[in-house]
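> Fold the stuff below for me.
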Amino acid sequence: MKRLINLTPSKGGRWLLGLLPFLLLAMIYLALSNARLAENPNDRLLPAPATMAQTFYNLATEENVRTGQIILWADTVASLERLLIGVAISALIGLSVGIVNGGLPLVRAKLSPLVTVVSLIPPMAILPILFIAFGTGEMAKIALIAIGVTPFLIRDLQGHALRLPDEQLIKAQTLGASSWQVLTRVLLPQLTPRLLNATRLALGTAWLFLIAAEAIASQEGLGYRIFLVRRYLSMDVILPYVAWITLLAFLLDQLLAWISRLAFPWYHAGEGDTS
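Got it, this is the predicted structure:
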C-alpha cells in the first residue's frame, strides 16, 4: 500500500493542484460579491470583477489630467525603482559582511553582536528618524528597505558560511591560499547562490517596507495609490493594485530563481521540481 508521503503528482497534476486554491478563493469572492451587490448595487466593499477590470484598464491606459502620466505605470516604475535599489544595496552589503563575518572569526566577534542587535530593531519604528535625517524623498524609502533586509541577509549568509565543511577551508590553506583567497575563491562562489535564495525570501519583507514608506510620505507609487484611495472605499482600485503587486513580486521571485538555476546549476542539483 502506497503511503501518502510517497505519492508524487505528475507535472499536469501539480499545475491542477496549484490552481485549485486560487479557483476556490475566486468562487468564494464571486459568491460574496454577488450576494452584497444583490442587496445593494452600489456596494463598494466587494466590487464585481468586471468593475475592477474596467477600473484597472482605465488606470493602465488613461493619462492623468494633472500630471499627464498614466497612473498605473508611473506608480509601478516609481515603486520598482525604490525596491530594486534598496534590495541591491542590501544584497551587496549582506554578501560583503556575511562573507567576512563567516570567514574571519576576529571580525565576527566584533560585528556579529552589532548585526544581531540591528536585526532586532523594528525598521518601521525608525522610519520617522529616516524622514528627519533624509527628508521625505527617495533616500528615506530606500534606506528603510536596506535597513530592514540587510541584517537578515547578513545573518543568513554568515550562518551558511559557518556550516561549510571545515575540510574545504583546510585544503585551501594547505594548497597555499591566503585569507583573501579563501574568502573569494572558497566562500564567495558558494555564498553567491545562497544570496539569491535569501533575497527571494526577503522580497516579501522588502515590499512591506516599501508600501509602508510610500503610504506615509510619497507622491507616487503603488503603496501611495492604495492608501490615497482607501478614504473613498475604492476597492475597485485597491484590489487590482494588490493583485498587481502580488504579480510583480511573483515575477521578481521567478526571475531570481531563473538566474540562480542558470548561473549555479550545481547548487540546485537534486531539488527536483521545487523552485
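> drop to CA atoms for contacts and neighbour counts, all remaining ones
Will do.
> residue closest to the middle of this structure?
A centroid search over the chain (CA atoms, centre = their mean) returns Leu203, at 1.2 Å, as the residue closest to the centre.
> contacting residues around that one?
Listed by CA atoms under 8 Å, 6 or more residues apart in numbering, the contact partners of Leu203 are Val87, Ala249, Asp253.
> In helices only, show me the residues you listed.
Counted as lying in helices by DSSP state H, out of these, are Val87, Ala249, Asp253.
> will you turn those residues into CSV that also has neighbour count?
CSV is the format used below for those (neighbours: other CA atoms under 10 Å):
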residue, neighbour count
Val87, 25
Ala249, 17
Asp253, 20
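> Distance to Glu63 for the residues you listed - can I get that in TSV?
Below are these laid out as TSV (distance: CA to CA, whole Å):
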residue	distance to Glu63
Val87	30
Ala249	25
Asp253	30
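> Closest one to Leu7 out of those, please.
Taking CA to CA as the measure, Asp253 is the one of the ones in helices among the contacts of Leu203 closest to Leu7, at 27.5 Å.
> Could you find the closest non-adjacent residue to that closest one?
Once flanking residues are discounted, Asp253 sits nearest to Arg200: 5.5 Å by CA to CA, 6 or more residues apart in numbering.
> ditto for Leu162
Closest residue to Leu162 apart from its sequence neighbours, by CA to CA, 6+ apart: Gly102 at 5.6 Å.
> OK, contacts around that neighbour?
Arg108, Leu157, Gln158, Gly159, His160, Ala161, Leu162.
> Would you mark the buried spots in the strand or helix carrying Val242?
According to DSSP states H and E, Val242 maps onto helix 235-263. Neighbour-count burial for helix 235-263, with 16 or more other CA atoms under 10 Å as criterion, is recorded at 235-241, 244-245, 249, 253, 256-257, 260-261.
> Please give the structure of this sequence too, so both can be compared:
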Amino acid sequence: MRLINRHPDRPSRLLLVILPFALLLFIYFTGSAARLTENPNDKLLPSAAQMIDAVERLAFTEDKRSGQYLFWQDTASSLTRLGIGLGIAALAGLCLGLAAGTVPLFGAPLSPLLTVLSMIPPLAVLPILFIVFGLGELSKVMLIVIGITPCIARDIEQRARELPRELLIKAQTLGASTWTLILRVVLPQLLPRLLISLRLMLGSAWLFLIAAEAIASTDGLGYRIFLVRRYMAMDVILPYVAWITLLAWLMDLGLRQLTRLAFPWYEGAKA
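Below is the predicted model of the structure:
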C-alpha cells in the first residue's frame, strides 16, 4: 500500500498527536536540567518547579499592591478585549463580505477596497490608533477589528461568489426579492464559513491583542509578559505563553464544535 493511502488507527493517531509535544518537553527539561546543574541561578530555562511556583504566586496569591489575583485579572482583561474585538470584526466582516459578494453594485467598490485594506500591516497603524482613540480599551479593540475584519470580509465574499448560480435563479423564479435572497438563501450558507474564518483568524487576533497590551496597558496577558521581560523572568513568561496557547486552542475547539452543532449539514455538503 502506498504511504499516501495509509491512515493511522485511533490508538496510533493518539500516539502520533502526543509524540511531538512529549519530544519538545523532553528536549526542554533536559536542557533546563543541564543548565541549572551548571548554574543554579540560570533564568533562561527554568525548571518545572520554578514555573509552578511562579504560577502559584500569580494565580493563587493576592497581589499586595492591588489585592487582585494577577493571573486571573490578566486573563479576564485579555479575553474581554479579544471577545469584543472578534465580535465586532465578525459582524462587520459578515456584512461587508455579504454585500461585496452578493450585490454587484456594492461589490464593485467594496472588493478592491477590502483587498487594499487587507494588505495594510495592522501593527503599522497602531500609533495612529493610539493617537485617534487614546490609550484606553478602544484602541486595543480597534486594532483587532482593523486587523482581521478585511480578511474575514474577503473570505465571506469569496464564499458568496462560489454559491451555485442556479440556487439564486430558482429562488428568484419563485418570487424571492433581493432581501429574501440575502436573508433566506445566501446568509445561511455563509454563517458556517464565518465561524471557520474566525478560527483561521484567531492567531492574528491574539497577536494584535498582545502587541497592543505590550505597548499601552496596565493589565492583560501581553502586558504581564512584557513587564517581567526586563527581569528575564522566564518562569513567568513561559507559563503565560503556554496559557495563551491553551486559551487559543480552546477557542478554536469551541468554534469548531459550534459549527458542527449549529450547522450539521455543512460538513455533509462539503463531502
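> and which of the ones in helices among the contacts of Leu203 of structure 1 is nearest Leu95 of structure 1?
Nearest member of these to Leu95 of structure 1, counting by CA to CA, is Val87, at 11.9 Å.
> how about that closest one, what does it touch?
Ile145, Ala146, Val149, Thr199, Leu203, Ala206.
> ok, the first one to Ala212 of structure 1 distance?
Using CA to CA, to the nearest Å, we find Ile145 of structure 1 at a distance of 10 Å from Ala212 of structure 1.
> Any idea how many residues pack against Leu77 of structure 2?
If you look again at residue 77 of structure 2, you'll see it is Ser, not Leu. Using other CA atoms under 10 Å, Ser77 of structure 2 is surrounded by 17 other residues.
> got it, and Gln50 of structure 2?
15.
> For it, which non-adjacent residue is spatially closest?
Counting by CA to CA, 6+ apart, the residue nearest Gln50 of structure 2 is Asp235, at 6.1 Å.
> more neighbours, Ile145 and Ala212 of structure 1?
Taking other CA under 10 Å, Ile145 of structure 1 and Ala212 do not tie; Ile145 has more neighbours (29 against 18).
> about what we covered before: which stretch of structure 2 lines up against the helix holding Val242 of structure 1?
The alignment of helix 235-263 of structure 1 onto structure 2 (TM-score structural alignment) covers residues 234-262.
> Check stretch 199-217 of structure 1 too.
Going by TM-score structural alignment: stretch 199-217 of structure 1 matches residues 198-216.
> Nearest to Thr76 of structure 1, out of the ones in helices among the contacts of Leu203 of structure 1: which one, please.
Ala249 (11.7 Å).
> average gap between the helix or strand hosting Glu213 of structure 2 and structure 1?
Assigning secondary structure by DSSP H and E places Glu213 of structure 2 in helix 187-215. Taken against structure 1, helix 187-215 of structure 2 registers an average deviation of 0.2 Å after superposition, with mean CA distance after the TM-score superposition for structure 1.
> From Ile226 of structure 1, how far out is the closest residue to Gly137 of structure 1 other than its chain neighbours?
Spatial nearest neighbour of Gly137 of structure 1, chain neighbours left out: Ser218 (7.5 Å); criterion: CA to CA, 6+ apart. As judged by CA to CA, Ser218 of structure 1 and Ile226 of structure 1 stand 12 Å apart.
> about what we covered before: go through the ones in helices among the contacts of Leu203 of structure 1 and say which is closest to Ile71 of structure 1.
Distances from Ile71 of structure 1 to those, taken by CA to CA, are shortest for Ala249, at 19.2 Å.
> contacting residues for Thr75 of structure 2?
Gly220, Leu221.
> Check the secondary structure at it for me.
Of the three states, Thr75 of structure 2 takes helix under DSSP: H, G, I helix; E, B strand; the rest coil.
> What are the boundaries of the helices in structure 2?
Going by DSSP H, structure 2 shows helices at 10-38, 48-59, 70-102, 104-119, 126-133, 137-161, 165-173, 178-180, 187-215, 221-228, 234-262, 264-270.
> Nearest to Arg2 of structure 2, out of those helices?
helix 10-38 (17.9 Å).
> mean per-residue distance, that closest one to structure 1?
Mean deviation for helix 10-38 of structure 2: 0.9 Å (mean CA distance after the TM-score superposition for structure 1).
> Buried residues of that helix, list them for me.
Of the residues in helix 10-38 of structure 2, those buried (16+ other CA under 10 Å) are Ser32, Ala33, Arg35, Leu36.
> Stretch 219-227 of structure 1 too?
Glu220, Gly221, Leu222, Gly223, Tyr224, Arg225, Ile226, Phe227.
> Same question for stretch 172-191 of structure 2.
Neighbour-count burial for stretch 172-191 of structure 2 [16+ other CA under 10 Å]: Ala176, Leu181, Ile182, Val185, Val186, Leu187, Gln189, Leu190, Leu191.
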